[in-house]
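Q: No letters, just coordinates:
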């Protein structure tokens, strides 16, 4: 990584580079702290657009300050807090939609199930030997692997509502 170039794009575009280390503000490292915090939010939200050198060489604000990291204002704005929040929101929505697709409400007249609810096998079906059902805590049988955040809590809530009826 060339620290004399923009730490985001590593390109020489002729555009002005901003360097928080050379700021006249009292809190000269604040720009680096904000950038690192935003990068962490993008990582948590599953951003795949992070340049490899940011993942490997930009560890913390101190590293940026020591090397006097610089950026183009347009490159910096790609990793704003607002964009990180939007990305996280889209991720939560995708996970929620994936969860919702695993359940299908069925008209009770079309089903032998008096509760009118069946579980779809939209997610990866298969046998997982040695694993245990997180609903009934029994081993064996046909299990389905699911990998969404908070699925256990949401599924238990749904089952509880269905069992109350």
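A: Sure thing, it's come through. None of these values were measured; they are calculated from a predicted model.

Q: C-alpha from now on. contacts and neighbour counts both.
A: Noted.

Q: quick one: the most centrally placed residue in the chain from residue 156, how far?
A: Centroid-nearest residue in the chain: residue 45, 2.4 Å away (criterion: Cα atoms, centre = their mean). Per Cα to Cα, to the nearest Å, residue 45 is found 25 Å from residue 156.

Q: Can you tell me how far the residue of the chain most remote from its centre is from residue 164?
A: Residue farthest from the centre of the chain, counting by Cα atoms, centre = their mean, is residue 109 at 40.2 Å. Going from residue 109 to residue 164 by Cα to Cα gives 20 Å.

Q: Regarding this structure, what is its longest helix?
A: Ranked by number of residues, the top helix in the chain under DSSP state H is helix 81-101.

Q: Which strands and helices lie in contact with that one?
A: Where contact means 3 or more Cα pairs under 8 Å, 6 or more residues apart in numbering; DSSP states H and E, helix 81-101 is packed against helix 30-44.

Q: another structure for you, compare them:
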């Protein structure tokens, strides 16, 4: 948006407040110096990222350009960029930076309480962390568990120097949590291998059916297909119950040209060629006379 020099150069709003132009001031002092001072303050506000209001001009504006356009402003807008306001803004910024750089005090452990549950001997007897080996084990477990609350408590130094104490029951809980985590992590590859082997077994089953269809077999008893699939899973060291209905659904999805036919308690998967043969044989053997 282009700057409208006929309005306040600061807010660009058309209000009832009168505009004031330094060039028209009755003050005999250097009138262009007011522009220079204003632009200098704008630049310093920008440096500390504390510009009071959004401006349509940047730091590249010059005193000469302001003079040539007889730049004017509302007094209330101009005062926002006064030297006193700039000084206060710098002070606030300095205070904020100092507070951010100031190191925060670490919370020390209460030596009369368990550092794990933060309860005292009213729960049970407290034991001290007495060796560096224990200190390391505790830190390793808490770090691997990524327990941010406990990590904050033990970050002040070694636990012996901090006179850290614990309940045996709390330590047992911590170790159990850690064991559970390790167990879950070790199971992940096994789960992946198991799923991959299940996929391999299903692929082998579909290949068997495809080869059988190519050889002229177009009808498959579902119970036999199910048994074959279970056997192949067991060969891959996967022992699980296989739902016949789900297996049938997967096969029908894989072979859309097949369909299920039932007779009594038995179900079969029949391919189109098999259906044609069944119909052909039925017509051939039936007496239509």
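A: All right, it came through fine. If you're wondering where the values come from, they're calculated on a predicted model, not measured in any experiment.

Q: And the TM-score between these chains?
A: Once the chains are laid over each other, their TM-score by TM-score structural alignment, normalised by the length of structure 1 reads 0.58; 114 aligned residues with a Cα RMSD of 2.8 Å.

Q: returning to what we had before: OK, contacts around the aligned partner of the residue nearest to the centre of structure 1 in structure 2?
A: Under the alignment (TM-score structural alignment), residue 45 of structure 1 pairs with residue 48 in structure 2. Contacts for residue 48 of structure 2 (Cα atoms under 8 Å, 6 or more residues apart in numbering) come out as 90, 93.

Q: and if we set it to 6 Å?
A: Neighbour list for residue 48 of structure 2: empty [criterion: Cα atoms under 6 Å, 6 or more residues apart in numbering].

Q: what's the distance between it and residue 232 of structure 2?
A: For residue 48 of structure 2, the distance to residue 232 of structure 2 equals 72 Å [Cα to Cα].

Q: Equivalent analysis for residue 20 of structure 2, please.
A: For residue 20 of structure 2, the distance to residue 232 of structure 2 equals 92 Å [Cα to Cα].

Q: quick one: the helices in structure 2?
A: 31-47, 63-68, 75-79, 83-101, 132-145, 148-153, 168-214, 222-235, 244-254, 272-285.

Q: Which residue in structure 2 aligns with residue 72 of structure 1?
A: Using TM-score structural alignment, the partner of residue 72 of structure 1 in structure 2 is residue 74.

Q: Could you list which residues are in contact with the residue lying closest to that match once chain neighbours are set aside?
A: Ranked by Cα to Cα, 6 or more residues apart in numbering and with sequence neighbours excluded, the top spatial neighbour of residue 74 of structure 2 is residue 19, at 5.0 Å. Residues near residue 19 of structure 2 by Cα under 6 Å, 6+ apart: 72-74.

Q: so of those residues, which ones are in strands?
A: Among the contacts of residue 19 of structure 2, DSSP state E puts 73-74 in strands.

Q: For the contacts of residue 19 of structure 2, give me TSV that also has neighbour count and distance to residue 246 of structure 2.
A: Output for the contacts of residue 19 of structure 2, formatted as TSV (neighbours: other Cα atoms under 10 Å; distance: Cα to Cα, whole Å):
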residue	neighbour count	distance to residue 246 of structure 2
72	23	81
73	23	79
74	22	78
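
Q: Adding distance to residue 187 of structure 2, write the contacts of residue 19 of structure 2 out as a markdown table.
A: Below are those laid out as a markdown table (distance: Cα to Cα, whole Å):
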| residue | distance to residue 187 of structure 2 |
| --- | --- |
| 72 | 74 |
| 73 | 72 |
| 74 | 72 |
